[in-house]
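Asker: Compute the structure for the input listed below.
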Amino acid sequence: MTLETKAPAAVERPGSRQQKEVTRLLPGWLLTAVAIFLCAAVLIPIAYIFLASLNTDIGVANGELWPSTFTISNYENIWTSVGLANGLTNSIIVAGSTAIVSAAFSIGTAFVLVRYQFLGRRTILRALLGLQSVPGTLIVLPLFVLFSSSATYLGLQVIGTRWGLFVTYLTFSLPFSTWVMVTYLRGLPKELEEAARIDGATNLGVLTRIILPLSWPGLIVAAIFAFLPGWNDVLFASVMTRPDTQTAAVALQVFSSSTEGGAIPLYGQMMAASLVCALPVVILYLFFQKYLVGGLTSGGVK
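Answerer: Here you go, the predicted structure:
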């Protein structure tokens, strides 16, 4: 009697299977070329801005790609000429509070919209999507008139305050954050909530003890996408603020406009200020990268 031995089959990793599926569509050399092109399209402008921030204004005006004289004076002068410290402080306060409040309210609203059936539920969900299609330029004038009239009829000063800008950003960020959380909560199993209710948990207990700990990836995605409009906005911030409450984006716009009439614009300081304003967002993405991947892909597969 002869015994035949079979070699164990190789275990195929999920990553290798996905890689094979991709290479079936495009050859390997073409994927490499596309990746290099995309990286170059992103990194080359950033590298030019960084080198220009270390160059003199005359050197940037002459079109020097590599500075003939390196200087860090641009990073020292932006705190006084641009007024960047005050602008960054206002942006962090307004955009940060908008992100936190928007994420906090969105999880409770999404929990009700996903787990309960009531009249008008579908209408609310459709309205959340419909609000995203309204351009901000159509709302800025009615919103300014409304906030201006509040000082006349109610004695409440809104224009020129941080909390007025916070309310403005919250009207745009809250619907989107709620829809993000609705999509995320649909992917969570209901069995966990049912088990908690059997143990005697109330609706608030289910939300705080079951839903909230499992929803951190979705909450972080909702918070970041609520933070970005407040950080990058110029339209509403230029109308709703005054010099002591203006954000970093408005400070950059005012600085660039004020230097256009000179013989040589302050290119180096503008590049340095742009990099400093972009740095917090980059750090935010790098720090929460793993949560962003999980929050954006959740709900896509069931």
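
Asker: use CA for all of it now, contacts and neighbours both
Answerer: Fine.

Asker: what's the spacing between the closest residue to residue 140 other than its chain neighbours and residue 75?
Answerer: Once flanking residues are discounted, residue 140 sits nearest to residue 236: 6.6 Å by C-alpha to C-alpha, 6 or more residues apart in numbering. Distance of residue 236 to residue 75, given as C-alpha to C-alpha, to the nearest Å: 27 Å.

Asker: neighbours of residue 41, just the number please.
Answerer: As a burial measure, residue 41 scores 11 neighbours (other C-alpha atoms under 10 Å).

Asker: Here is the second sequence; please produce its structure so I can put it next to the first one:
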Amino acid sequence: MTATQAIRVREHPAPRRARRRDRSAEITRLLPRPLLVIVIAVLLVVTLIPVVYILLSSVNSDVGVARGEFLPSSFTLAHYSEIWTTVALGRGLVNSVVVAGSVAIVCAFVAVATAYVLVRYEFRGRLTFLRALLALQSIPGTLLLLPVFVMFSSIASATGVQIVGTRWGLFITYLTFALPFSTWVMVTYLRGLPKELEEAARIDGASSWRILTRIVLPLSWPGVVVSGIFAFLLGWNDVLFASIMTTPDSRTAAVALQVFGAAQEGGALPVYGQMMAAALVCAVPVVVLYLVFQRYLVGGLTAGGVK
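Answerer: Have a look, this model is predicted:
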């Protein structure tokens, strides 16, 4: 069987409707249907009530939010236009998209290449490297804040290259923390791919790079998406490192929201509406990301769970 024929066989999975019916049947067997409906309803209520409250507060007046109103007494969309000048949210969103997006893309593809070498090749130190990937997940990021800051400052003093306060300095920091998890996800996923596809490609004369880019990568999209989304969320939600490693020009959206909220603490009446509107605007890219790639998430996270 050639590589082309193997890929064609791989590209014809079972019908989607049949798979959905099987999943529904499995869930029904675990819980009776009435109990399943109750559990889903409770989860939806617990999840959606805070989101609905934030949405309603973003179109309510500050006085109404301060009174604890759930339904707005007055409706206004002015908060969504005011946040771009009050919070300076535009620059923060651009910095977050650039840093988190670049970390996600680089981390995902580096993780694929690293995992491919760890899974398909035998060499000295391979198991030690795999164990080190797991060990790195147990180290809290807060413990590394001071060492990372001191190391970057020392490099800047020795070389004259400024790292702290730049986007690419933040990019290196996030990439360091995201790569171990992303690599382990890809190791787990690539272990489930059949070796016959690669062997058929080698018989046809394909090189290792061609096999990685033409066979392994197209079949590994669920794992690649999970790795990329994890790295993106790491850079998007981080406040600790971003508050230390950035300046007002390179400040991310999360830090901009933190600074804005802290600045309102001493005021007579905080601008609750603008804070709620800014929080919703910052959540939109993550929600869109999940909606676009949701079909890959389950397969990427559960890959390797069944052998």
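
Asker: Just give me the neighbour total for the aligned residue in structure 2 for the residue nearest to residue 140 of structure 1.
Answerer: In structure 2, the residue paired with residue 236 of structure 1 is residue 241, using TM-score structural alignment. When counting by other C-alpha under 10 Å, one arrives at 20 neighbours for residue 241 of structure 2.

Asker: who does the helix or strand hosting residue 241 of structure 2 touch, helix- and strand-wise?
Answerer: If you go by DSSP states H and E, residue 241 of structure 2 is part of helix 240-245. Helix 240-245 of structure 2 is packed against helix 167-190, with contacts defined by 3 or more C-alpha pairs under 8 Å, 6 or more residues apart in numbering; DSSP states H and E.

Asker: Check the mean deviation of the helix it packs on from structure 1.
Answerer: Superposed on structure 1, helix 167-190 of structure 2 shows a mean distance to its aligned partners of 0.5 Å (mean C-alpha distance after the TM-score superposition for structure 1).

Asker: Mind listing what's buried along that helix?
Answerer: For helix 167-190 of structure 2, a neighbour-count test (16 or more other C-alpha atoms under 10 Å) marks 167-171, 173-175, 177-190 as buried.

Asker: How about stretch 204-212 of structure 1?
Answerer: For stretch 204-212 of structure 1, burial by neighbour count (16+ other C-alpha under 10 Å) applies to 206, 207, 211, 212.

Asker: so it matches what in structure 2?
Answerer: Aligned by TM-score structural alignment, stretch 204-212 of structure 1 falls on residues 209-217 of structure 2.

Asker: and the matching stretch, how far apart are its ends?
Answerer: One end of stretch 209-217 of structure 2 to the other measures 10 Å (C-alpha to C-alpha).

Asker: Residues in contact with it: which ones?
Answerer: 7, 112, 113, 116, 197, 198, 201, 202 (C-alpha atoms under 8 Å, 6 or more residues apart in numbering).

Asker: Just the buried residues from the residues you listed, in ChimeraX please.
Answerer: Applied in ChimeraX, the following selects the buried portion of the contacts of stretch 209-217 of structure 2 according to 16+ other C-alpha under 10 Å:
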select :7,112,113,116,197,198,201,202
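
Asker: Looking at the contacts of stretch 209-217 of structure 2, which are in helices?
Answerer: Within those, residues falling in helices by DSSP state H are 7, 112, 113, 116, 197, 198, 201, 202.

Asker: got the residues you listed as CSV, with distance to residue 19 of structure 2 columns?
Answerer: Output for those, formatted as CSV (distance: C-alpha to C-alpha, whole Å):
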residue, distance to residue 19 of structure 2
7, 21
112, 27
113, 31
116, 29
197, 24
198, 27
201, 30
202, 33
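
Asker: sorry, back to before: among the buried residues of stretch 204-212 of structure 1, which one sits closest to residue 95 of structure 1?
Answerer: Checking the buried residues of stretch 204-212 of structure 1 against residue 95 of structure 1 with C-alpha to C-alpha, the nearest one is residue 212 at 22.3 Å.

Asker: between the contacts of stretch 209-217 of structure 2, which is closest to residue 61 of structure 2?
Answerer: Using C-alpha to C-alpha, the contacts of stretch 209-217 of structure 2 come closest to residue 61 of structure 2 at residue 112, 49.0 Å.

Asker: Map the closest one onto structure 1.
Answerer: In structure 1, the residue paired with residue 112 of structure 2 is residue 107, using TM-score structural alignment.

Asker: Check the alignment and tell me where residue 267 of structure 1 lands in structure 2.
Answerer: In structure 2, the residue matched to residue 267 of structure 1 (TM-score structural alignment) is residue 272.
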